[in-house]
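Chemist: No letters, just coordinates:
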């Protein structure tokens, strides 16, 4: 999909989700900038990774500061998460979402500024870093993504990831929320968390530590690696620049929504 098609597709779905701002009659102030232009500016920063101050105002009609404020406001209002849920429902309605099993994994990113959910990364000589924790369906569609410090163990985020899967509508009947199986690598091998997964009615299929390779799990797990490649194709997510975790989480949710939109377009 072209960038303009992505902006148009996301705007069509996000416009009904944005709460209406009450008008001030006595001191109305300046006319608010266009929300669609702000969305286009946010997507441009997400895709290119440029600083907010370098967003070309003449090309988008809004400044980087305005885009940043809209990003924060819509995150506080839950708009980005609802946008992701709307697209997951559309994928399910189009029979392009399969929760026969889900796949989990994590990826380190360097954090250039200290802030929330930042810790010494064990894979980057103890430099400050964060982790993206991702759970996908059988085709690699992102169901949920969370952010932690770079020193957090992957297995501790297994249950929060499962619980972060939203109720996916789109078809008649009860919303879909739980996969039948969970696939994970050796970093998720812990008997306590296997019991917690089973308590949720899910079968854990996790590689055991100390066993040789060749278990065959890679034939199912590779999709999450591809999903990380999709996610980190948005250059703003390859390195964490934001001090505030909620701002980075907003960008993660928006990137997941854009990936879902592409998959929906390809399924038609």
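Modeler: On my side now, so go ahead. Quick caveat: nothing in here was measured; it's all calculated off a predicted structure.
Chemist: From now on I want contacts and neighbour counts done on CA atoms only, so please keep to that.
Modeler: Noted.
Chemist: got a list of what the closest residue to residue 206 other than its chain neighbours touches?
Modeler: Leaving aside its sequence neighbours, residue 206 sits nearest to residue 184 (Cα to Cα, 6 or more residues apart in numbering; 4.7 Å). Contacts of residue 184 were listed using Cα atoms under 8 Å, 6 or more residues apart in numbering, and they are 103-105, 204-207, 221.
Chemist: Which ones among those residues lie within helices?
Modeler: residue 221 (DSSP state H).
Chemist: and the contacts of residue 184 as JSON lines, adding neighbour count and distance to residue 71?
Modeler: Shown next, in JSON lines, are these (neighbours: other Cα atoms under 10 Å; distance: Cα to Cα, whole Å):
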{"residue": "103", "neighbour count": "29", "distance to residue 71": "29"}
{"residue": "104", "neighbour count": "29", "distance to residue 71": "27"}
{"residue": "105", "neighbour count": "25", "distance to residue 71": "27"}
{"residue": "204", "neighbour count": "21", "distance to residue 71": "36"}
{"residue": "205", "neighbour count": "18", "distance to residue 71": "37"}
{"residue": "206", "neighbour count": "21", "distance to residue 71": "37"}
{"residue": "207", "neighbour count": "20", "distance to residue 71": "39"}
{"residue": "221", "neighbour count": "22", "distance to residue 71": "32"}
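Chemist: got another, please set it beside the one above:
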């Protein structure tokens, strides 16, 4: 049973360019990542910082490198939306997210919410990603080049995680 964890992170931009939007803290890009239970990248989507994470979830699902759709997607409270639940159910995916505090219509019981204890995996992956200078602040104007740097950073995270050819790594 494949369960993926999704989260977005904000990356500040040093220059203007494509897929860079203005926010309260400055201009930047939103990086949406979906990882598996080991913390390895399954899907990546970058977009302007303006749209909410819940609006970018379907695009992130469509960018997946996995051949099969996941059975469960774990998200935080930002993904608690009836519209998003319906879109995911049409795709055959169960979206598991804690309910927002002001929610009136309770749709989930506590059984599926136990899976959310594994959400630290994507938060840890986001923290590892911020260790790389080219990904911590976006210096490229071309969004494809920035996305390639993110993939390269994930390859280095993979190599370090599984200790593959540790002699060749330069910090």
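Modeler: That came through, no problem. Remember, predicted model here, so these are calculated numbers, not experimental data.
Chemist: After superposition, what is the TM-score?
Modeler: Aligned and superposed, the two chains score 0.82 in TM-score terms (TM-score structural alignment, normalised by the length of the second structure); 156 aligned residues with a Cα RMSD of 2.2 Å.
Chemist: Now check the second structure for the residue matching the residue nearest to residue 206 of the first structure.
Modeler: Aligned by TM-score structural alignment, residue 184 of the first structure pairs with residue 75 of the second structure.
Chemist: and the longest helix along the second structure, how far from the first structure on average?
Modeler: When the second structure is parsed with DSSP H, its longest helix is helix 143-161. For helix 143-161 of the second structure, the mean deviation from the first structure after alignment is 1.8 Å (mean Cα distance after the TM-score superposition for the first structure).
Chemist: ok, residues contacting that helix?
Modeler: Here helix 143-161 of the second structure has contacts from 17-19, 40-41, 46, 128-129, 132, 134-135, 138, 140, 165-166, using Cα under 8 Å, 6+ apart.
Chemist: out of the residues you listed, who's nearest residue 26 of the second structure?
Modeler: Set against residue 26 of the second structure, the nearest of the contacts of helix 143-161 of the second structure by Cα to Cα is residue 138 (12.4 Å).
Chemist: Count the residues that sit near the closest one.
Modeler: Residue 138 of the second structure has 22 neighbours, counted by other Cα atoms under 10 Å.
Chemist: And for residue 14 of the second structure?
Modeler: If you count neighbours by other Cα under 10 Å, residue 14 of the second structure ends up with 15.
Chemist: And it? What does it align with in the first structure?
Modeler: Residue 14 of the second structure maps onto residue 112 in the first structure, by TM-score structural alignment.
Chemist: Surely that match and residue 240 touch.
Modeler: Yes - Residue 112 of the first structure lies in contact with residue 240 (Cα atoms under 8 Å); the separation is 6.4 Å.
Chemist: Might you report the residue contacts of residue 41 of the second structure?
Modeler: Counting by Cα under 8 Å, 6+ apart, residue 41 of the second structure makes contact with 33-35, 154.
Chemist: got a markdown table for those, with neighbour count too?
Modeler: Listed next are these as a markdown table, based on neighbours: other Cα atoms under 10 Å:
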| residue | neighbour count |
| --- | --- |
| 33 | 25 |
| 34 | 26 |
| 35 | 22 |
| 154 | 19 |
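Chemist: Next step: these restricted to strands.
Modeler: 33-35 (DSSP state E).
Chemist: Report the secondary structure state of the nearest residue to residue 108 of the first structure once chain neighbours are set aside.
Modeler: Setting aside the residues directly before and after it, residue 108 of the first structure is nearest to residue 131 in space (Cα to Cα, 6+ apart), at 4.6 Å. Of the three states, residue 131 of the first structure takes strand under DSSP: H, G, I helix; E, B strand; the rest coil.
Chemist: Number of residues surrounding residue 131 of the first structure?
Modeler: When counting by other Cα under 10 Å, one arrives at 25 neighbours for residue 131 of the first structure.
Chemist: Just give the number of residues close to the alignment partner in the second structure of residue 208 of the first structure.
Modeler: Matched to the second structure by TM-score structural alignment, residue 208 of the first structure sits across from residue 99. Residues lying near residue 99 of the second structure (other Cα under 10 Å) number 20.
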